[in-house]
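Engineer: I'll drop the sequence and a predicted model, then ask my questions.
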Amino acid sequence: MGHPLACRDRRSMSRLAVDFGARFADFVAWDDAGLRILKRPVSGDMAADLVAGLEALELEAERLQELRLVTTAPLNALLARRPMPVALLSTRGFGDTLRLGRQNRAALYDPVARSPAPVFLVAPEDSHEIGGRLDATGAELAPLDPADIAAAIAGLRAREVRAVAICLLFAHVNPAQELALAEAIRAALPEVSLSLSHQVDPAPREYERTVSVLSDAWLAARMDAPLAAVRAALAARGFAGELLFGDGRGVLVSDAAARAHRAILLSGAPAAAARAGADLSADGVVIAADIGSLSADMSTGRGGQPGMSETGLLAGVPLREACTDIESIALGGTRRVGTGPRGLNFDVDEGPRLDDALAALGRLPDAGVWSAPFSPEAVVAAAADRMAYALTRYATRRNIDPGRASLAVMGGTGALLAADIAAAMGLERVLLPRAPGASGAIGLMQAARRSEAFARVDLGLEALSAEALDALLDRLEGACDGSGPLVYALSLAARRQMHAMPLILGARPASGAEIGEAFAAGFRAEFGIAPPGPGYLFSIAVYRDTRGPVPPMAELGDGAATGLIATEAGAIWCPEGWRLSRTDTAYRLERSAR
């Protein structure tokens, strides 16, 4: 599907964003003045689907300056708990760390305690313990055991493992043993991908570090081959531009950054749509719902930025990863609906789909004969009520009054339900981003490119000299290209053994004392007390975000004022009593004056 804004030479378009979903891939090609949008079914072969999209858009890969990608494939595989040929190498005595997990009770009143630990990440027979030990300061107490290493290599070879996670005790303090073990594995099995905990998640607490490095290895086993095929297909067609990936923070990172830190691939797709919603929050707070084929993702935005969480729970996997604060429910166009003790629900295996109800009401084409014992109007009302309840619950848990915030709805299914959801929440207005049927790819188009550099510090603030801090910041700033302002992201705790807390500074800190003052102010604001320690700095990241040009939004057509109204991608359902208008950046669907 194309758009008149781009009825010039299609081959001149220099940027392309692609959102690979569970059923469809959305392509947005653009330059400074116009765009083209294509939605096509996916085959499961990402490289082939990308090439097919390029051909359908008549784009020449060698002319592209940028290619921006996100995919739901790893997240969907994680949701399915799909096993991968992954192994874990840990310090002797710590092989059960994953299965023991944290002993917090997930459900306080459940008489049978069940650990939420993601044990599917590695099979018990693929977990190997290696003799050798460091103390808490990083000093070696015992060297690595060569016999254990040889036995582990034999096990990896016999099980045809493709990715290995290495997580040794206190490696975040001294990585020497992890590096030595990785060198031995690489020499024996050069084709195996290696993930090292001190590189993936260099912070204390063994369980969290084990989960992080296993997730990285799991992603290597799942995504390295299809992404390598994408790179090869692009190279074969002369692509010499920049390959960028949308990450879980709603920004773009380089291909090299994605290879080094694979967890950013997990929530890149929902975060891209959250970015499209957040761009509607420049004048206040927005709560957003992206409703697609299988699920609805909720997010917030404030001042043009998506709401963030310093830790994420993705498909039940806890990650110490700053990411867009997204929560999902099982509601989408292909979800089947049936009756239950509390009325209609969307958690059944048989029955009509939500899409069938929308088609029966004229909101989608190809309506079949409706034969369910409940009406399609009841299905749509149930879907709107479920989404309204979930959004209200999600917002209030984040101290947002849903009655005072703006509501944004997107996604192919969302654009057909937007007015129903607003009405169910008692709202008179709902916003939709441009091309709501391709919100993920539009979010990629609008996202900023992040250039960042990171360094471990591991020093108490009182021991951090101004000279050492200056030298470190000079080095990190020199590695950040782009034109945006520099931002300083620090990870600190009151004392070394405590949980880290993020601190974001918009100005370059001059000393450890200045960092300590900012940390104390942030700690008081968060917890209401002074920090119980002088301050310990784990790491510093410096970054800058650079935004590129975005083409102007299309005018609304001169067609019907109600019913299905076409946009650049996807149609918006405007019922009787509502009217649709547009701003420079969005559509506004609101009740007509009574």
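Structural biologist: That came through fine. Keep in mind it's a predicted model, so treat the numbers as computed, not measured.
Engineer: Please count neighbours and contacts with C-alpha atoms only from this point.
Structural biologist: Noted.
Engineer: Tell me which stretches of the stretch 101-250 of the chain form strands.
Structural biologist: Per DSSP state E, counting those that start in this stretch, the stretch 101-250 of the chain carries strands over the ranges 127-130, 133-134, 140-142, 163-167, 193-196, 242-246.
Engineer: Now render those strands as TSV, adding distance to residue 80 and mean neighbour count.
Structural biologist: Below are the strands of the stretch 101-250 of the chain laid out as TSV (distance: least, CA to CA, whole Å; neighbours: other CA atoms under 10 Å):
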stretch	distance to residue 80	mean neighbour count
strand 127-130	22	21
strand 133-134	36	22
strand 140-142	40	12
strand 163-167	19	28
strand 193-196	22	24
strand 242-246	22	24
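Engineer: Export these as JSON lines, with columns for distance to residue 175.
Structural biologist: Formatted as JSON lines, those follow (distance: least, CA to CA, whole Å):
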{"stretch": "strand 127-130", "distance to residue 175": "15"}
{"stretch": "strand 133-134", "distance to residue 175": "10"}
{"stretch": "strand 140-142", "distance to residue 175": "11"}
{"stretch": "strand 163-167", "distance to residue 175": "10"}
{"stretch": "strand 193-196", "distance to residue 175": "9"}
{"stretch": "strand 242-246", "distance to residue 175": "28"}
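Engineer: so which of the ones you listed gets nearest residue 456?
Structural biologist: Relative to residue 456, the nearest member of those by CA to CA is strand 193-196, separated by 15.1 Å.
Engineer: what helices or strands is that closest one leaning on?
Structural biologist: strand 163-167, helix 176-188, helix 206-236 (3 or more CA pairs under 8 Å, 6 or more residues apart in numbering; DSSP states H and E).
Engineer: is it possible to export those to a markdown table including distance to residue 245?
Structural biologist: Shown next, in a markdown table, are those (distance: least, CA to CA, whole Å):
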| stretch | distance to residue 245 |
| --- | --- |
| strand 163-167 | 22 |
| helix 176-188 | 27 |
| helix 206-236 | 11 |
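Engineer: try this one next to it:
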Amino acid sequence: MSATEAWSIGIDVGGTYVDVAAVDHAGRYLRRKIPRIDKDPALSVLASLDDALQSMEIAPQVVRQLAHGSTLVTNMLLERKAPPIAVVTNRGFADILLIGRQSRVDLYAPVATPQTPRMLFPDRLRFEISGRCDAGGEEIQPLDHAELLTVANAIADSGVAGVAICLLHATRNPVHELAVAQALASTRPDLAISLSHVVDVAPGEFERFLATALDAYVKRSTQDYLTAFGDGLRQRGLPEPVIMNSDAGLRPLAEVAAKPLSLALAGPAAAMSGFSLHGAQDANDAAACISVETGGTTTDIGLIEQGGIVCGRKIEIDGLTISLRATDILSVPIGGGSIVQINQAGALRLGPQSTGSIPGPAAYGRGGRLPTLTDALVVLKRLPTTLAGGLVLDAAAAGQVMAGIAAALGCDVEAAANAVVAAAAAAIAEGVKAHAYRHGIDPTGARLIAGGGGGAQHAAEVADLLGCDHVLVPADAGVISALGCLAAPEMAAAEVALDLPLNEACWSMLLAAVQTIADKAEGRTEIAWSLEAVYQGQSVALEFVFHPDRDDPASIAQRFDQVHARVRGHAFQREMRLLRLRGQWVTRPAILQAAIPAKSVTATDDVLQAGPATIFTETSSLWVPAGWQCRMTADGGFQMQRVSRTGTRPNLLKGAA
């Protein structure tokens, strides 16, 4: 390859595979799926990148950009194996993190358990200090510097790697948080420090404190990974990476290292970026698109409306409700590694436990001894004998572990495998319905789009349960996240916390906040603006589009009423309050204009395959059930269409759940 070439690389790290996609200025497009071979995340991704570049014959000196997405932070929040962190807060507020909102997730539990695990920030590591600012940001009690030094020394002696500084009303005046950070850094310069006014600019003590504590919890490990990854790239002559964030935008490595919680849903966000290339093509298109991406541990369900990825302000990870702007994803604990069990009542259960990539399903031949969804698919011959990256599947091992499930259910092995696959489809379908209806979307009228290693295996059966008639499987669905890293824009944003009634008297204050953000945008004119607001007395805000150049209080009120009616089913005639202003600007990767496969999803007239049948591609496999047909699309993907309702519906067997 000539030295004048310029390539962009997208690399996404999952539990089982490292996916790599590459495009150049001439429109050439290459991709690889490489099994992970090392438990160390940085070494694993670097080794996989070496393998991919060598096989694709791309020299490091012709790589112009490298975009990276991973599930590192997600896994840390799920596994919770990192050392605990310290928390510094105002006197009398050390238990905010444990008190939470006292939500009764389990209505029948005799005791309401804390929303946050105490082990992440135990009692001995939560420190209180004097000093206070009021809700307007005015200092009403100065810091006690002698006391602060004592706390700083105690934290230094504790040996913790991270500290979260969470002070009241810091979003209105951060001077106390900055002073605390300076004192801590003077005693332990190596501390990873997170400041609440940096992590979340909005009011709401518990949400902001929790997000800050979790940011500190994942900071040291994430910074170590990013440093090792960046150093490895530099040693290979590759450029410093841009990193996929949870909002489906790319940001510089240093910015991400300063606020690593922004990576909490980076993996699913990368997939949503890839799906958006093939989802709703027109911003005026009223049809919503529902994405289903099945990996090794979870199935991630996302939404695309009017050409844009649906984002939200809160994410859920294993019981933790985190205040973070991210693609609005619902993760269902169903993946290829989901473990099959028979519970005490004799019912079949799938997940939420997973074997992970090592040892993985029994069919991987790596010593796995527990039956999984992948083993069921192997028994049914719905997977190829060799997966991407040369991973040879052991059908005998899969049959052996599934035999125990069959014996417990009182059926043959094939029937047991069918029950497992049907349970997966049912769980995913319920997740799709819950997520879609929460956003006022009827899934029967939406487009279903499938990706990931297993999404196309289950999508048609899920559509059957939803009442959908069409499923789109994009070209290279198996590397949709790596493709999404390539397609994502470099993104920057600024936010201002507000607490203003919506009226003419406060309009000048809103416009002043607009100017504050515009100054940070350094002359950019294409800024996407949004506001968050509530009716007076509400606590949970809704976000909606804002046009500073042509909006007025009346038009804002009307737009908020419309959004509130659509999402919550009604609107009130009462005063509104503005809580947050956001401005966002992006830089689109120009290299993609000619490189990404055509976006057309028009199917050919010729039927490629009628169900029941399996179609194998280089990076994924599709299952076409009975009553369905599959056609090739113009961009090399697949369009599955239901042609009759007489096909066999999934059978969960008696006693299966």
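Structural biologist: Thanks, I have it. As the structure is a prediction and not an experimental result, all values here were calculated from the model.
Engineer: In the first structure, what residue corresponds to residue 153 of the second structure?
Structural biologist: In the first structure, the residue paired with residue 153 of the second structure according to TM-score structural alignment is residue 154.
Engineer: And its match, how far from residue 132 of the first structure?
Structural biologist: For residue 154 of the first structure, the distance to residue 132 of the first structure equals 19 Å [CA to CA, to the nearest Å].
Engineer: Could you check which of these two has the larger neighbour count?
Structural biologist: Remark: of residue 154 of the first structure and residue 132, residue 132 carries more neighbours, 19 against 14, as counted by other CA atoms under 10 Å.
Engineer: In the first structure, which residue is most central in space?
Structural biologist: residue 267 (1.9 Å; CA atoms, centre = their mean).
Engineer: what's the distance between that residue and residue 82 of the first structure?
Structural biologist: Residue 267 of the first structure is 17 Å from residue 82 of the first structure, by CA to CA.
Engineer: and what of residue 15 of the first structure?
Structural biologist: 34 Å.
Engineer: Next: residue 589 of the first structure.
Structural biologist: Relative to residue 82 of the first structure, and taking CA to CA, residue 589 of the first structure is found at 41 Å.
Engineer: try residue 122 of the first structure
Structural biologist: From residue 122 of the first structure to residue 82 of the first structure the distance is 10 Å (CA to CA).
Engineer: Of these two, give the one with the bigger neighbour count.
Structural biologist: The neighbour count for residue 122 of the first structure versus residue 82, taken as other CA under 10 Å, is higher for residue 122 (22 against 13).
Engineer: which residues touch the more buried one?
Structural biologist: Counting by CA atoms under 8 Å, 6 or more residues apart in numbering, residue 122 of the first structure touches 83-88, 214.
Engineer: what about residue 523 of the second structure, how many residues close to it?
Structural biologist: With other CA under 10 Å as criterion, residue 523 of the second structure counts 9.
Engineer: Report the separation between it and residue 497 of the second structure.
Structural biologist: 22 Å.
Engineer: So which residues of the stretch 401-550 of the first structure form helices?
Structural biologist: Taking DSSP state H, counting those that start in this stretch as the criterion, the stretch 401-550 of the first structure carries its helices at 414-424, 439-446, 466-478, 512-527.
Engineer: Return the most buried member of those.
Structural biologist: Burial of those is given as mean neighbour count (mean count of other CA atoms under 10 Å); helix 439-446 ranks first at a mean of 30.
Engineer: okay, it sits on what stretch of the second structure?
Structural biologist: Using TM-score structural alignment, helix 439-446 of the first structure pairs with 480-487 in the second structure.
Engineer: Quick one: average offset of that stretch versus the first structure, please.
Structural biologist: When the first structure is superposed, stretch 480-487 of the second structure averages 1.8 Å from its matched positions, counting by mean CA distance after the TM-score superposition for the first structure.
Engineer: Just say helix, strand or coil for the aligned partner of residue 257 of the first structure in the second structure.
Structural biologist: Taking TM-score structural alignment, the alignment pairs residue 257 of the first structure with residue 255 from the second structure. Under DSSP: H, G, I helix; E, B strand; the rest coil, residue 255 of the second structure falls in the helix class.
Engineer: From the structure, what's the count of residues near residue 255 of the second structure?
Structural biologist: Residue 255 of the second structure: 12 neighbours (other CA under 10 Å).
Engineer: Equivalent analysis for residue 175 of the second structure, please.
Structural biologist: 13.
Engineer: And the one 5 residues further on, by the same measure?
Structural biologist: Residue crowding around residue 180 of the second structure was assessed by other CA under 10 Å; the count is 23.
Engineer: Against residue 90 of the second structure, how distant is it?
Structural biologist: 11 Å.
Engineer: Likewise for residue 570 of the second structure?
Structural biologist: Distance, residue 570 of the second structure to residue 90 of the second structure, by CA to CA: 39 Å.
Engineer: next one: residue 451 of the second structure
Structural biologist: 47 Å.
Engineer: Mind checking which of these two has more residues around it?
Structural biologist: Neighbour totals were compared for residue 451 of the second structure and residue 90, and residue 451 leads with 33 against 18 (other CA under 10 Å).
Engineer: Distance-wise, check the alignment partner in the first structure of that one relative to residue 211 of the first structure.
Structural biologist: Aligned by TM-score structural alignment, residue 451 of the second structure pairs with residue 410 of the first structure. Residue 410 of the first structure is 33 Å from residue 211 of the first structure, where distance means CA to CA.
Engineer: now stretch 434-445 of the first structure, how far from the centre of its chain.
Structural biologist: Computed by CA atoms, centre = their mean, to the nearest Å, the chain-centroid distance of stretch 434-445 of the first structure equals 15 Å.
Engineer: Show me what that stretch is in contact with.
Structural biologist: 16-19, 26-28, 39, 68-69, 246, 251-252, 269-276, 290, 410-413, 415, 433, 550, 553, 567-571, 585-587.
Engineer: Just give the nearest non-adjacent residue to residue 515 of the first structure, would you?
Structural biologist: residue 509 (6.3 Å; CA to CA, 6 or more residues apart in numbering).
Engineer: got the contact list for residue 290 of the first structure?
Structural biologist: So residue 290 of the first structure contacts 273-274, 296-298, 409-411, 414, 439 (CA under 8 Å, 6+ apart).
Engineer: Now those in a markdown table, please, with extra columns for distance to residue 340 of the first structure.
Structural biologist: Formatted as a markdown table, the contacts of residue 290 of the first structure follow (distance: CA to CA, whole Å):
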| residue | distance to residue 340 of the first structure |
| --- | --- |
| 273 | 32 |
| 274 | 32 |
| 296 | 21 |
| 297 | 24 |
| 298 | 25 |
| 409 | 27 |
| 410 | 28 |
| 411 | 27 |
| 414 | 24 |
| 439 | 33 |
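Engineer: Across to the second structure, which of those residues hold up?
Structural biologist: Retained in the second structure: 273, 296-298, 409-411, 414, out of the contacts of residue 290 of the first structure (criterion both residues aligned by TM-score structural alignment, their matches' CA atoms under 8 Å).
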